[in-house]
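**Q** My questions are about this predicted structure, shown below with the sequence.
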Amino acid sequence: MKEHHNDSRTTNFKQSWFWKQIINNKVVSVLLVSLLIFFNIFMLGKISGIFQPIEIVLSIVGPPVVFSTIFYYLLNPVVDWLEKKRFTRNTAIAFVFSLIILLIIVGINFIVPIIQRQLESLIENWPVYWNSLMVQLDELLGTEAFTGFMDKMSETSLIDNLSGQASGFLNVTVGGIGSFIGTLTQVGITLFTTPFILYYLLKEGDKVPDNILRVLPTKIRGNMREILEDINKQISSYVRGQLIVAAAVGIMFWVGFSIIGLDFALTLGIFAGFMNLIPYLGSFLAMIPAVIVAIVDSPFMLVTVLVVFGIEQFLEGRVISPQILGNTLKIHPINIIFLLLVAGRLFGVMGVILGIPGYAVLKIIVSRTFAWYQKYSGLYEEQDLTDYSELIKKEDNR
C-alpha cells in the first residue's frame, strides 16, 4: 500500500507543470548547466591563490617535459627503425644519443662561430640598416614622414632613458638580477633533466597509456584508450612534420640567400626555420629582416630576395608540406590564426608554438566527450547520433 502511494506521488509529480516546464525542459537544463559551469569558473577565479604552488611546480617541470616529448616524437621512429635492424632498445637509444652529442659538438665548433659573427655584425649594423630603410621609404614616397618620426622617437627615447635611469635604477637592477638568476636556474634544470626524461620516454614510452588507464575505472578504459591513441597519432604526426618542414625551410632559405650573395645568409636561414614553426605567419615574419638587408644593399638584391621567397613558398606549399604534413590536424586556417593570436597573448612565444597541438588535444577530448554525452543523455535523435558517429569515423580514417 505504501509503495503504491509513493508511485502515485511520483506519477503526479512528473505530470505537474514544474516537471514539464522546468525539470524536463531542455532549454532550462542547458541554462542550468551553463550557470553551474560559469559559477565554478567564477569561484576558481576567486580562489586562484591556492593554485599558485601548482603553477610553480608546472613552471619548473613543464619545460623539460615539453621538450622531452617533442624530442621523443622526433627520435622514436629512428629508435624503432634501429630496433628492427637487430639493435636492442638500449643500444639503439645509446646510438641516437651519441649521434646527437656528435651533432652538438660539430655545431658548436663550426656552425655556432659563424652564427655568432653574423649576429654580432647584424646587431651592430642594424641601426644603419633601419635608418637607410627609412630614408629610402621617404625618397620613394616623396615625404619626410618616416625620418621625422624616427627623429622624434630617438629624442623621446633619450629623454625617457635619462629619466628612467635617474628614478628607477636600483629597482630595475635588483629585478633584473633576480629575473636573470631565475631564468638561468630554469634553463639549467631544463638542460639537466631533459635527457633523463627523454631516455625513459624512448625506453618505456609505449607503456605510458597503460599506466594512465590502470588508474581509471574499468568502464571508461575503452573510450579513454581511443582518446589517447587519437591524441598520440595527431600530435606525433604534427610534431615530426612541423620540425621536418621547418628544417627544410631553413635549408632552402640558407641555400637561396647564399646563391644570391645576401649577407647573413646562414643566420637568416636559421631564423626562417625557427619562425616557420608558427603556421602561416612564420615565413612572412622571417622575411622582414631579409627584406630590410636587401633594400639597403640594392634594388636588384631586393628583387632576388623576393624571388627566393616565392620559390620557397611554392616548394613548401606544393611539395614539402602536402607530402609531410598533409592536413594532419584538420583545423581551418581562420581558426589557426585566431588561435595563434589568443595563445600568443596568453602564453607568449610558447603559446604560439604549442597552441595548435594543445587545441588539437582539446578538440579530440571535447568531440569524444560530446559523442559519449549524445549516446547516454537521450537528448538527441538516434539518426543524428548515428550520423555524428559516422562523421568521427570518417575523420579518423582520413
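**A** The structure has been received and is ready for your questions.

**Q** CA only for contacts and neighbour counts going forward, please
**A** Noted.

**Q** How far off centre is the helix or strand harbouring residue 66?
**A** Secondary structure from DSSP states H and E places residue 66 in helix 52-84. With Cα atoms, centre = their mean, to the nearest Å as the basis, helix 52-84 stands 14 Å off its chain's centre.

**Q** Put this next to the previous one:
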Amino acid sequence: MSNQSITPAGSRPPDQPLDWGWLLRTLARWLLVLLATYSVGWLLWRTGITLTPFVIGLVLAYLLLPIIKRLDRHMPRWASILTVYLVGLIAIELALSFVVPPAARQIDQFISNIPDWFERSNRFITQQIAEFQANVPQAVQEQINQIIARVRATAQENATMYAQRAGAFLLNSIVGIFSTIAFLLGFLVIPFFLFYVLLDTQRLPGVIDRALHPNIRADFWNIWHIIDEIFGRYIRGQLLLGLIISVMSFIGLTILNWLGFEVSYILLLAIIAGIGELIPVVGPILSAIPAIIVAIGGGWSSVLAVIVLYIIIQQLENQILVPRIVGNTLRLHPAILMVLLVIAASVGGLLLVILSAPLAAIARDVFIYLHRRLRVPPQPPELAIAGLLDQAPAPPPRRLKLPTAVALKSRPRSGPPRR
C-alpha cells in the first residue's frame, strides 16, 4: 500500500508551489460566503418585525415536535400534524368560548375598581398617620409632615412618568405591529408555514449533516443536544406547570368562595398564577400578591385563607409536580437564579427574565463542553459530553473496516494444525 498523504478537498498540496489560480478561487469562495451572509443579515434586519409570525411559527414547531414524534408511532407524519391542529383548534375554541369572555369582564372590572382601591388606601393611610401624629410632639409632627409631603410628591411624579411611558410604549408597539399589511398576512400563513416545517423536520438533520465539515459534525450535534435538552425540557415543562397551576388556583379559589371567604376575580387571578410560573424562583410569589390584595376586601380571614391556599399549591408544585415534569434540568442554585433575574430585568426586560435560567444553564454546559474539547490533549466528543446530559446522545455509527489481504495472510489459523 502507498503512503501517500490524503489532501483535504479545497486545500493546496504541501509539496507543490503556490498556485495563484487556486489562491484566487479560494478568496473568491470566501468572498462569496461573506457576501451571502451579509445579504441575508441585511434582509433580516430590514424586514424586522414582519418576520415575527415566522419566528412564532418556528417556536411553535419546536414546542410541538415531541408530540408529533409520539403520534408518528401510530400514524403518518401528515396525519399527526393534522391531529395536533384539530386538538389545537378545539382548545382555542373552548378558550374563546369559556375563558376569554369572563377574563375580559374581570379585567374590565378590575381596572374600573383601581381608583376606588386607591381612595380607600389613601383614607386608610391618612387615618393611620393622623393617629400617629396625635401621639407625638409638635416638632416631630412637622418633620413627619415634610417627609410625607416629599414622599407623596415623588410618588405622584413617578406614577405620572411611568404611566406616560407605559402609554407611549403600548401605543408605539400597537402602531408598529399593525402598521404593515405584511405583518397581518404573516399571521395568516402561520398554520401553513408550521405544517411544512413540521412535515420536513425528519429531513432537516440529514441536510445539516451534509452541509457540515466531518471534523465538526460531532461537536455541532453535541452542542445542539445540550441546547435542546435544557431549553426544550425547561420551556415545555414551565408551560405545562403554568397550565396546571392555573387550574389548581381556579379550583382552590372557587372552593374558598364556596366556604364563605370572599375572593373576587377568580379567573383573572388563576391566569396570573399560571403566567407567574414562567418566571423562576420569584414568579409564584409575585403572582400571589394580587390575590392577597384582592382578598383584603373580604376581610383578614379571606387574606389568611388565600395565603394558606397559595402555600399549599406551592408545596404541591415543589414536592410533586416539578420533580416529575421539569426535574433538575437547570442545576442552578436559587441564589444564582435570583441574581440572574435582576441582571436580566435590567438588561432585556420580561422576555429575558423568562429565558434567563435556561440560557444560563446552556452557557454553563456549552462552556464545559468546549473547555474539555480544547484542552491538551483534547477529549473526544463522546467523553466531553459525558455528565452534561441526562442521557448522552448515541454516537454515530462507525464504518466496518474490512481486513486487507496482508492482514488475512498474517492472521493465525484457528483449530488444529494440518498434518
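**A** Great, that's in hand. The model shown is predicted, which means the values in this text are computed figures rather than measured ones.

**Q** which residue numbers in structure 2 go with the helix or strand following the helix holding residue 66 of structure 1?
**A** Once the chain leaves helix 52-84 of structure 1, the next helix or strand it forms, by DSSP H and E, is helix 89-106. Counting by TM-score structural alignment, helix 89-106 of structure 1 pairs with residues 77-94 of structure 2.

**Q** mean deviation of that stretch from structure 1?
**A** Following the fit onto structure 1, the mean deviation recorded for stretch 77-94 of structure 2 is 1.3 Å by mean Cα distance after the TM-score superposition for structure 1.

**Q** For residue 153 of structure 1, see how far away the residue sitting nearest the centre point of structure 1 is.
**A** With distances taken as Cα atoms, centre = their mean, the residue of structure 1 nearest its centroid is residue 354 (1.6 Å). For residue 354 of structure 1, the distance to residue 153 of structure 1 (Cα to Cα, to the nearest Å) stands at 35 Å.

**Q** and what of residue 222 of structure 1?
**A** Taken as Cα to Cα, the span from residue 222 of structure 1 to residue 153 of structure 1 is 62 Å.

**Q** And residue 173 of structure 1, by the same measure?
**A** According to Cα to Cα, residue 173 of structure 1 stands 25 Å off from residue 153 of structure 1.

**Q** same question, residue 387 of structure 1
**A** Residue 387 of structure 1 sits 60 Å away from residue 153 of structure 1, taking Cα to Cα as the criterion.

**Q** What strand or helix carries the aligned partner of residue 250 of structure 1 in structure 2?
**A** Counting by TM-score structural alignment, residue 250 of structure 1 lines up with residue 246 in structure 2. Following DSSP H and E, the helix or strand that holds residue 246 of structure 2 is helix 233-258.

**Q** What of residue 316 of structure 2?
**A** helix 300-316.

**Q** moving C-terminal of the lengthiest helix in structure 2, what's the next helix or strand?
**A** Ranked by number of residues, the top helix in structure 2 under DSSP state H is helix 138-178. As assigned by DSSP H and E, the chain's next helix or strand after helix 138-178 of structure 2 is helix 181-188.

**Q** burial measure for the residue nearest to residue 320 of structure 1 when sequence neighbours are not counted, as a count.
**A** Nearest residue to residue 320 of structure 1, sequence neighbours excluded (Cα to Cα, 6 or more residues apart in numbering): residue 245, at 6.8 Å. For residue 245 of structure 1, the count of nearby residues is 21 (other Cα atoms under 10 Å).

**Q** Kindly report the same for residue 299 of structure 1.
**A** Count around residue 299 of structure 1 with other Cα under 10 Å applied: 11.

**Q** Then residue 311 of structure 1?
**A** The burial count for residue 311 of structure 1: 15, using other Cα under 10 Å.

**Q** Look up how far residue 106 of structure 2 lies from the counterpart of residue 298 of structure 1 in structure 2.
**A** In structure 2, the residue paired with residue 298 of structure 1 is residue 299, using TM-score structural alignment. Distance of residue 299 of structure 2 to residue 106 of structure 2, computed by Cα to Cα: 20 Å.

**Q** Please apply the same query to residue 127 of structure 2.
**A** Separation of residue 127 of structure 2 from residue 106 of structure 2 (Cα to Cα) stands at 30 Å.

**Q** and the two? which has more neighbours close in?
**A** Set residue 127 of structure 2 next to residue 106 and count neighbours by other Cα under 10 Å: residue 106 wins out with 18 against 12.

**Q** Remind me which helix or strand the more buried one belongs to.
**A** Element membership for residue 106 of structure 2 (DSSP H and E) is helix 100-133.

**Q** Repeat that for residue 345 of structure 2.
**A** Residue 345 of structure 2 belongs to helix 334-347, assigned by DSSP H and E.

**Q** quick one: that helix to structure 1 mean distance?
**A** Mean for helix 334-347 of structure 2 is 2.1 Å (mean Cα distance after the TM-score superposition for structure 1).

**Q** so how far is that helix off the chain centroid?
**A** 15 Å.

**Q** Repeat that for stretch 334-351 of structure 2.
**A** Chain-centre distance of stretch 334-351 of structure 2: 14 Å, with Cα atoms, centre = their mean.

**Q** Then stretch 262-272 of structure 1?
**A** Counting by Cα atoms, centre = their mean, stretch 262-272 of structure 1 comes out at 23 Å from the chain centroid.

**Q** before we move on, what about stretch 116-127 of structure 2?
**A** Chain-centre distance of stretch 116-127 of structure 2: 40 Å, with Cα atoms, centre = their mean.

**Q** what do you get for stretch 155-173 of structure 2?
**A** 28 Å.

**Q** With stretch 212-220 of structure 2 instead?
**A** Distance, centroid of stretch 212-220 of structure 2 to centroid of chain: 27 Å (Cα atoms, centre = their mean).

**Q** so it matches what in structure 1?
**A** Aligned using TM-score structural alignment, stretch 212-220 of structure 2 spans residues 216-224 in structure 1.

**Q** What are the buried residues along that stretch?
**A** For stretch 216-224 of structure 1, a neighbour-count test (16 or more other Cα atoms under 10 Å) marks 221, 224 as buried.
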